[in-house]
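# this one's sequence-less:
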């Protein structure tokens, strides 16, 4: 009886020594891996944070992705301590990742496009853009979608894949923009006098920049009018207010100076046939 007890005690001690070392090694591996994952996340976040071109959202996403990748490999190493066939596990994870990637192909495409948008920054929050057939002010740029608000404050959600895969027109990218107007006068009006009056209206508005200089010239001799092209530079924020003000004030100035703005018309000639 005593021999059997001694035998089982020795067997239990051997098992404790064997698996105890495995458990200790697994715990040590897990702790070290967890610490490395946290350190790597902070290092990536700190490195990406130094660049003004990389958005905070992208920084958080990439640093978290690095952390989770290290944790996954740490768990695989821990399982290997207990005799689990990690090669088969890695193959299973790879196959599962492929299946998930195929199932979420569109979603992952939007994520990839979101990453590209956050890196290259073709626009930023607050810019007025035209992208994927939609126009509006950018309210939010995430990893999956871009949120726009139309001038009448309607929310538009556009998948990033559509935004990145099409041309992007950013109306707020540059500090100044050009206001283009087409003003028609009658054929009987004095062209030089009309151009002079348009110039006086532009000079009276402080929002019109002196440099680059405004351009005023005859664009075409149309069917019902002589069309004068007006090109004025202004700060981007003043584009619409200046355009509206110039249109209104030029009309008032023309009325004051008896310069006509003709509307489309046709001359009808009636020929009477007599016997």
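Done, it's in. Keep in mind that what you see is a predicted model, and the values were worked out from it rather than measured.
# going forward, measure contacts and count neighbours with C-alpha atoms only.
Will do.
# strands along the stretch 1-150 of the chain, start to end?
128-131, 134-141, 145-149 (DSSP state E, counting those that start in this stretch).
# mind checking which of those is nearest residue 98?
strand 145-149 (23.3 Å; Cα to Cα).
# and whichever helix or strand comes after the closest one, how far out from the chain middle?
Next helix or strand after strand 145-149 toward the C-terminus (DSSP states H and E): strand 155-159. Put simply, strand 155-159 sits 11 Å off its chain's centre (Cα atoms, centre = their mean, to the nearest Å).
# try it against this one:
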């Protein structure tokens, strides 16, 4: 009975040490890290959650095994189990940490790779593969033949999953080339448009403004012609066509319109206050003189509200200034019109009017 006191004490002591470390020391270290400029320290502590307690317990269990007189075969088996559990939890920690760092780096770095589930899962898969190889090596299984077998079998896998691999490589190409990334607003040549929410190993998800989802296979998107409204920059200039009467004073029209446009840029959310709006007269239309107003917005979606407010305020200001926005009309003039004479074929009399 006495021989089990020390092993039990080591196990219970390791559990107590793990709890104290997580409850006190880990929190102290987190507070110290918060005072520094260390990038992504919260991700490390989040990935470490409960892992340190398991590692302390495994350490105490390993130490307890060394103090218990067991058969060599049983002792070796238990030590391998402890090593496997440790490697497994370490792999989970590293996989989560690597995936979260990739996402955080993509969100914070303008020039880095964009954050997406495809990149996140690819990094996690790579860490898991190395972790599995380490576990196999800990079990005494030679990994060299396994690697060679995987190399030979990859050809068969590539042939069997051509479509899946094509989407996978197309997704990686889209991410690495930075042609499109999550939160970009794109429009396909087929007419679909919306915000890119994610790029997975198989498809790209686009969220339309009515809150519908469009699923596009990565290989189709990589070979498609599409317009990205967030490249090379989110800010864009959009146009509003306007027409005024031929009787209008064009200098007054320009001044009034620019005043309204500048007011919209400064006061409406989505407008760029530093931008100076301008207008360009385009043509003498059938019933109006047409021109275009150029406004700048923070991103593509903002044009709806900015355009809405601009049209409302411009219409109100034109009415106050007595400026006419003409209706579509057409006037036909007849020069020296003479009513033709028409004879009645039965009586031979000349008709005096069209109603005769």
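Everything's here; your move. None of the values given here were measured: they were computed from a predicted structure.
# before we move on, the earlier item: quick one: which of the strands of the stretch 1-150 of the first structure is nearest residue 237 of the first structure?
Nearest of the strands of the stretch 1-150 of the first structure to residue 237 of the first structure, taken as Cα to Cα: strand 128-131 at 10.6 Å.
# how close does the counterpart of residue 291 of the second structure in the first structure sit to residue 202 of the first structure?
Taking TM-score structural alignment for the superposition, residue 291 of the second structure sits opposite residue 228 in the first structure. Taking Cα to Cα, to the nearest Å as the measure, residue 228 of the first structure falls 14 Å from residue 202 of the first structure.
# all helices for the stretch 1-150 of the second structure, in order.
5-20, 26-34, 41-47, 51-67, 72-108, 117-138, 144-160 (DSSP state H, counting those that start in this stretch).
# what's the closest of the strands of the stretch 1-150 of the first structure to residue 41 of the first structure?
Nearest of these to residue 41 of the first structure, taken as Cα to Cα: strand 134-141 at 22.5 Å.
# quick one: contacts of the closest one?
Where contact means Cα atoms under 8 Å, 6 or more residues apart in numbering, the residues beyond strand 134-141 of the first structure that reach it are 114, 118, 124-130, 146-151, 156.
# report the buried residues of it.
For strand 134-141 of the first structure, burial by neighbour count (16 or more other Cα atoms under 10 Å) applies to 135-139, 141.
# that one vs strand 155-159, what angle?
Calculated by axes from the mean of the first three to the mean of the last three Cα atoms, to 10 degrees, strand 134-141 of the first structure forms an angle of 80 degrees with strand 155-159.
# give me the distance from strand 134-141 of the first structure to the chain's centre.
That offset, for strand 134-141 of the first structure, works out to 8 Å (Cα atoms, centre = their mean).
# and the angle from that strand to strand 145-149?
Using the same axes, to 10 degrees: strand 134-141 of the first structure against strand 145-149 is 120 degrees.
# residue 53 of the first structure touches residue 116, doesn't it?
No. Taking contacts as Cα atoms under 8 Å, residue 53 of the first structure lies outside contact range of residue 116: 11.1 Å.
# so which of these two has more stuff around it?
Using other Cα atoms under 10 Å as the criterion, residue 53 of the first structure and residue 116 rank with residue 116 on top: 18 against 12.
# now the helices for the stretch 251-356 of the second structure?
With DSSP H, counting those that start in this stretch as the criterion, the stretch 251-356 of the second structure has helices at 303-321.
# show me where it has strands.
Ranges of strands in the stretch 251-356 of the second structure, per DSSP E, counting those that start in this stretch, are 278-284, 289-297, 342-343, 350-351.
# out of the ones you listed, which is closest to residue 58 of the second structure?
Nearest to residue 58 of the second structure among the strands of the stretch 251-356 of the second structure is strand 289-297; the distance by Cα to Cα comes to 58.1 Å.
# to what extent does that closest one diverge from the first structure after superposition?
Comparison of strand 289-297 of the second structure with the first structure after fitting gives an average deviation of 1.3 Å (mean Cα distance after the TM-score superposition for the first structure).
# and that strand, what does it pack against?
When contacts are defined as 3 or more Cα pairs under 8 Å, 6 or more residues apart in numbering; DSSP states H and E, strand 289-297 of the second structure packs onto strand 236-244, helix 250-267, strand 278-284.
# turn the ones you listed into TSV, including distance to residue 328 of the second structure and mean neighbour count.
Below are those laid out as TSV (distance: least, Cα to Cα, whole Å; neighbours: other Cα atoms under 10 Å):
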stretch	distance to residue 328 of the second structure	mean neighbour count
strand 236-244	10	16
helix 250-267	19	17
strand 278-284	13	14
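# let me have these in a markdown table, extended by distance to residue 5 of the second structure.
Formatted as a markdown table, those follow (distance: least, Cα to Cα, whole Å):
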| stretch | distance to residue 5 of the second structure |
| --- | --- |
| strand 236-244 | 74 |
| helix 250-267 | 76 |
| strand 278-284 | 87 |
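# relative to residue 225 of the second structure, which of the ones you listed is closest?
Nearest of those to residue 225 of the second structure, taken as Cα to Cα: strand 236-244 at 19.8 Å.
# list the contacts of the residue nearest the centre of the second structure.
Most central in the second structure under Cα atoms, centre = their mean is residue 182, positioned 1.6 Å from the mean C-alpha point. Counting by Cα under 8 Å, 6+ apart, residue 182 of the second structure touches 114-116, 195-199.
# quick check, residue 231 of the first structure in contact with residue 210.
No. Using Cα under 8 Å, residue 231 of the first structure is not in contact with residue 210, being 11.9 Å away.
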